[in-house]
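> prediction below, plus the sequence it came from.
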Amino acid sequence: MRQEHGKTCLDRAPKTALVIQWAKEHSIRVLNITGPRETKNSGLHNTALAYLRQLLKGT
């Protein structure tokens, strides 16, 4: 985790339990997700979607 523009950020895709704990500790209500384009990283969309589904199941 790091600070950017006065906000706490997660740099990578850590274990979902860590993200859930982090979100609760920082009262996260909106989660902005950014990353490279699928066109430049084949398969990225499916990987990200699977991760987010797993994350949302744990909330």
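Okay, I see it. What you are looking at is a predicted structure, and each value in this text was computed from that prediction instead of being measured. Numbers count the residues shown, from 1 in each chain.
> when you work out contacts or count neighbours from here on, use the C-alpha atoms and nothing else.
OK.
> so where do the strands sit in the protein?
According to DSSP state E, the chain carries its strands in the segments 2-4, 7-9.
> by contact count, what packs against the first one?
Of the remaining helices and strands, those touching strand 2-4 by 3 or more Cα pairs under 8 Å, 6 or more residues apart in numbering; DSSP states H and E are strand 7-9.
> for the strand it packs on, which positions count as buried?
Within strand 7-9, no residue is scored as buried using 16 or more other Cα atoms under 10 Å.
> below is structure B, check it against A:
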Amino acid sequence: MKEKGLTKKEWKEWEKKVKDNPPAEYEQSEKYKDYAYRKSRHVEMLAREFLKEKGKRHF
């Protein structure tokens, strides 16, 4: 499965790299920007799901 140009395996390897390396090295890369963006979108999506369960519409 391709997600924004990365396969699931590549994605896992990239997440591991992000955790292992100091930020300065990868912060400027496109992959990192994509990773940070998707991570924030994922958190937002989880928040929306949580509030939907609680019966609220907006956050």
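Perfect, thanks for sending it. In this text the structure is predicted, and so the values were computed from the model without any measurement.
> quick TM-score on the pair, please.
After superposition, the two chains reach a TM-score of 0.32 (TM-score structural alignment, normalised by the length of structure 1), with 26 aligned residues with a Cα RMSD of 2.7 Å.
> would you format the strands of structure 1 as CSV with distance to residue 55 of structure 1 included?
Formatted as CSV, those follow (distance: least, Cα to Cα, whole Å):
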stretch, distance to residue 55 of structure 1
strand 2-4, 20
strand 7-9, 16
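> closest one to residue 52 of structure 1 among these?
strand 7-9 (16.3 Å; Cα to Cα).
> ok so, going back, among the strands of structure 1, which is nearest residue 20 of structure 1?
strand 7-9 (13.2 Å).
> show me what that closest one is packed against.
strand 2-4.
> what packs against the single longest helix found in structure 1?
Counting by DSSP state H, the longest helix found in structure 1 is helix 44-57. Contacts defined by 3+ Cα pairs under 8 Å, 6+ apart place helix 44-57 of structure 1 against helix 16-25.
> now for the helix it packs on, which elements pack on it?
If contacts are counted by 3+ Cα pairs under 8 Å, 6+ apart, helix 16-25 of structure 1 sits against helix 44-57.
> any buried residues in the helix it packs on, and which?
residue 55.
> and the angle for that helix with helix 16-25?
Here the directions of helix 44-57 of structure 1 and helix 16-25 differ by 60 degrees (axes from the mean of the first three to the mean of the last three Cα atoms, to 10 degrees).
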